[in-house]
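Enquirer: What follows is a protein structure lacking sequence information:
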């Protein structure tokens, strides 16, 4: 057994850089898992600065100086935060509270509809099963409603922390954008000069992950705005709330669109019943999904991440379970990072092949 372990270590950790990369990965993972809450503003600022780096580079290509480009990008970020805090978030919160207030009525109407099923299909479902289902939904809804009320009344310290983040994160983003090159140069100065593995991993991250993350943010924004406008035009209640939900659903490939279809259909059904208005809403929703999948995604993601659907779903489950929303958002980039590390990892077999291959 010891001999097998020694052969495995000799195969994958014969190169000094492989050991260094492994130590850095373990140290980074330990820091995120142990101090993720404390470093949350710093991590959020790094992510936002990473997303806005493309805007800074575009402004510099148009002739703006670095400081001017960073200032414009910072003003765009600050303006977006102000608009979100003053207009978008309060509107979403009001619609969410109205939805919880209207939920008991929806449950009563849903119970009357479901109670027709035992009459039509007595061999498949009973009246007791329907009442048990409605009772469970009513209890779950009560718990959610209590959580919403307790959040709005008793968790003011969290709101204060959010306000601190609103001030602190933009400031950190500004300095990351302004002095990012100097920071990277300082970090790389403590690393070995010859680091082909790290350069290969960084190159793949910079080419694929940066394009993916920025494209995904643009996709979420476009889908959310178009869906909200379409639902408002059709007169659907909670159009903004549903539009944001549809926009966020693109984070989870293959699953998000299927899951968010249910609340859209339920709210439209309880508003209009079986009518042409319900049909129009579902047709509009289907058209938006088709445009997103067949036109928007190919335009935004010219450098598509080639990955099997099973791997994508597994990455969403694993990283989402570890880090919640950010884990879901970065599931595919993190899976791509793991793939890049595996491809670039220097093994003894690769080194021998490189030495014996003709130049």
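Expert: Thanks, I have it. Remember, predicted model here, so these are calculated numbers, not experimental data.

Enquirer: all contacts plus neighbour counts: C-alpha atoms, from now on.
Expert: Fine.

Enquirer: most residues in a single helix of this protein, which one?
Expert: Longest helix in the chain, counting residues (DSSP state H): helix 156-189.

Enquirer: So for it, what gets flagged as buried?
Expert: Within helix 156-189, the residues that count as buried by 16 or more other C-alpha atoms under 10 Å are 165, 166, 169, 170, 172, 173, 174, 176, 177, 178, 180.

Enquirer: Would you mind pulling up the elements that it packs against?
Expert: Judged by 3 or more C-alpha pairs under 8 Å, 6 or more residues apart in numbering; DSSP states H and E, the packing partners of helix 156-189 are helix 40-61, helix 66-83.

Enquirer: among those helices, which is nearest residue 356?
Expert: Each of the helices and strands packed on helix 156-189 has some distance to residue 356 by C-alpha to C-alpha; the shortest is helix 40-61, at 40.2 Å.

Enquirer: Pasting the second one now:
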């Protein structure tokens, strides 16, 4: 048994570059696990810097200094972000408040409909079953309401921290973009010289993460905007709020689209009932989801995502459990990182190991 483990260790860790890669990955993972809550603004700034690095590079190629290009790109990004927040947030907030006020009416209307089912289908549904189901739903709603109230009270203390982050994050993004080369060289001074594999994997992952973040932002905008326009055209209530939720649902592959279907279906059902308008809303929503899965995603992520759906789901569950929202957001790049490390890992044939042992 010991010889088997020794042979495996010799095959996989005989190259010092491989050992360096393992040490770097373990140190990064431990650093994120220990300090993720404290350094969340830094991670957000790094993600935004990845997103804005491409336009900065394009401007620098046109004989513009990197400082000037960074100022232009960051100012443009902040301007569009402020316009989006100031223009959309009041409407989203108003629609969210109206929807919350409508929830009790929706619940009572749904309970009334459920109580009519035993009369329509007496052989299949009994009154006791419906009453027990209603009691269970009310208990769950009460529990969720308490959780939401507690979360809202706890979030009040984070408002000051949020205001600080709104100042620090743009500053960090600016310096990450402006002094990218200097920062990378400073980090490289602390790394071992035997890092050929680490450089290879980092170069591959740099492009993968860049493509993924850029593609995901474009996908959110396309899906969210098209869904909002379709819902407004079909005169669905809370169209902007539901469109934003559908756009953000693409952050969680497969699971997000399934979860966000529930509010879309309920709002359409309570507004239109089982009518043709309800069918049109669900048909439009289904078409957008189909186009997203079969056209938009293959076009945007053909190079960045080459993983089996089961691997993607496992990555979402695993990294989401470790690092929450950002673990879910970067689940696919992290899974691609694991795949890149496995593919790049050196391996000495077993025959060579045996011959070295005989010597």
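Expert: Now that the structure is in, tell me what you want to look at. Note that the structure is a prediction, hence the values are computed from the model and not measured.

Enquirer: quick one on the thing from earlier: please identify which of the helices and strands packed on helix 156-189 of structure 1 is closest to residue 310 of structure 1.
Expert: Nearest to residue 310 of structure 1, of those and by C-alpha to C-alpha, is helix 40-61 at 26.3 Å.

Enquirer: how big's the offset between that closest one and structure 2?
Expert: Compared with structure 2 after fitting, helix 40-61 of structure 1 deviates on average by 1.5 Å (mean C-alpha distance after the TM-score superposition for structure 1).

Enquirer: who touches that helix?
Expert: Helix 40-61 of structure 1 has contacts (C-alpha atoms under 8 Å, 6 or more residues apart in numbering) with 66, 69-70, 73, 165, 168-170, 172-174, 176-177, 210, 213-214.

Enquirer: May I see the buried residues of helix 156-189 of structure 1 organised as a markdown table, with distance to residue 192 of structure 1 added?
Expert: Listed next are the buried residues of helix 156-189 of structure 1 as a markdown table, based on distance: C-alpha to C-alpha, whole Å:
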| residue | distance to residue 192 of structure 1 |
| --- | --- |
| 165 | 36 |
| 166 | 38 |
| 169 | 32 |
| 170 | 33 |
| 172 | 28 |
| 173 | 28 |
| 174 | 29 |
| 176 | 24 |
| 177 | 25 |
| 178 | 26 |
| 180 | 20 |
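
Enquirer: Let me know whether residue 17 of structure 1 touches residue 195 as I believe.
Expert: Yes. Counting by C-alpha atoms under 8 Å, residue 17 of structure 1 touches residue 195, with 6.8 Å between them.

Enquirer: Show me which of these two is the more surrounded one.
Expert: residue 17 (19 against 15; other C-alpha atoms under 10 Å).

Enquirer: Show the contacting residues for that one.
Expert: By C-alpha under 8 Å, 6+ apart, the contact set of residue 17 of structure 1 is 195, 197.

Enquirer: Mean per-residue distance, whichever helix or strand it is part of versus structure 2.
Expert: Residue 17 of structure 1 belongs to helix 16-35 when assigned by DSSP states H and E. Its match in structure 2 and helix 16-35 of structure 1 itself, once the structures are fitted together, sit a mean 1.5 Å apart by mean C-alpha distance after the TM-score superposition for structure 1.

Enquirer: start and end residues in structure 2 for the longest helix of structure 1, please.
Expert: Here helix 156-189 of structure 1 aligns to structure 2 at residues 156-189, judged by TM-score structural alignment.

Enquirer: Now the terminal residues of the matching stretch, how far apart.
Expert: Stretch 156-189 of structure 2 has an end-to-end distance of 42 Å (criterion: C-alpha to C-alpha, to the nearest Å).

Enquirer: May I ask which two of the contacts of helix 40-61 of structure 1 are separated the most?
Expert: Farthest apart among the contacts of helix 40-61 of structure 1 by C-alpha to C-alpha are 66 and 165. That separation is 25.5 Å.

Enquirer: Just send the helices and strands packed on helix 156-189 of structure 1 back as TSV, with mean neighbour count and distance to residue 299 of structure 1 too.
Expert: Formatted as TSV, these follow (neighbours: other C-alpha atoms under 10 Å; distance: least, C-alpha to C-alpha, whole Å):
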stretch	mean neighbour count	distance to residue 299 of structure 1
helix 40-61	18	16
helix 66-83	16	23
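
Enquirer: mind checking which of those is nearest residue 140 of structure 1?
Expert: helix 40-61 (30.5 Å).

Enquirer: Residue 292 of structure 1 versus residue 222 of structure 1, what's the distance?
Expert: With C-alpha to C-alpha as the criterion, residue 222 of structure 1 and residue 292 of structure 1 are 9 Å apart.

Enquirer: between these two, who's got more neighbours?
Expert: Comparing residue 222 of structure 1 with residue 292 by other C-alpha under 10 Å, the one with more neighbours is residue 292, at 18 against 15.

Enquirer: That one - nearest residue in space that isn't next to it in sequence?
Expert: Closest residue in space to residue 292 of structure 1, ignoring its immediate chain neighbours: residue 223 at 7.3 Å, by C-alpha to C-alpha, 6 or more residues apart in numbering.

Enquirer: following the longest helix of structure 1, which helix or strand comes up?
Expert: The helix or strand immediately downstream of helix 156-189 of structure 1 is helix 196-204, counting by DSSP H and E.

Enquirer: From the chain's centroid, how far away is the longest helix of structure 1?
Expert: Counting by C-alpha atoms, centre = their mean, to the nearest Å, helix 156-189 of structure 1 is centred 20 Å from the centre of its parent chain.

Enquirer: and the angle from that helix to helix 40-61?
Expert: Here helix 156-189 of structure 1 runs at an angle of 60 degrees relative to helix 40-61 (axes from the mean of the first three to the mean of the last three C-alpha atoms, to 10 degrees).

Enquirer: helices and strands around the helix or strand containing residue 290 of structure 2, which ones?
Expert: Using DSSP H and E, residue 290 of structure 2 sits within helix 276-291. Helix 276-291 of structure 2 is packed against helix 196-233, helix 255-272, with contacts defined by 3+ C-alpha pairs under 8 Å, 6+ apart.

Enquirer: Buried residues, that helix. List them.
Expert: For helix 276-291 of structure 2, by 16+ other C-alpha under 10 Å, it's 277, 278, 279, 281, 282, 284, 285, 288, 289.

Enquirer: Quick one, which of the helices and strands packed on helix 276-291 of structure 2 gets closest to residue 119 of structure 2.
Expert: Of all these, helix 255-272 sits nearest to residue 119 of structure 2, with 21.2 Å by C-alpha to C-alpha.

Enquirer: Check the burial of the alignment partner in structure 2 of residue 324 of structure 1 by counting its neighbours.
Expert: By TM-score structural alignment, residue 324 of structure 1 lines up with residue 324 in structure 2. Residue 324 of structure 2 sits with 14 neighbouring residues when counted by other C-alpha under 10 Å.
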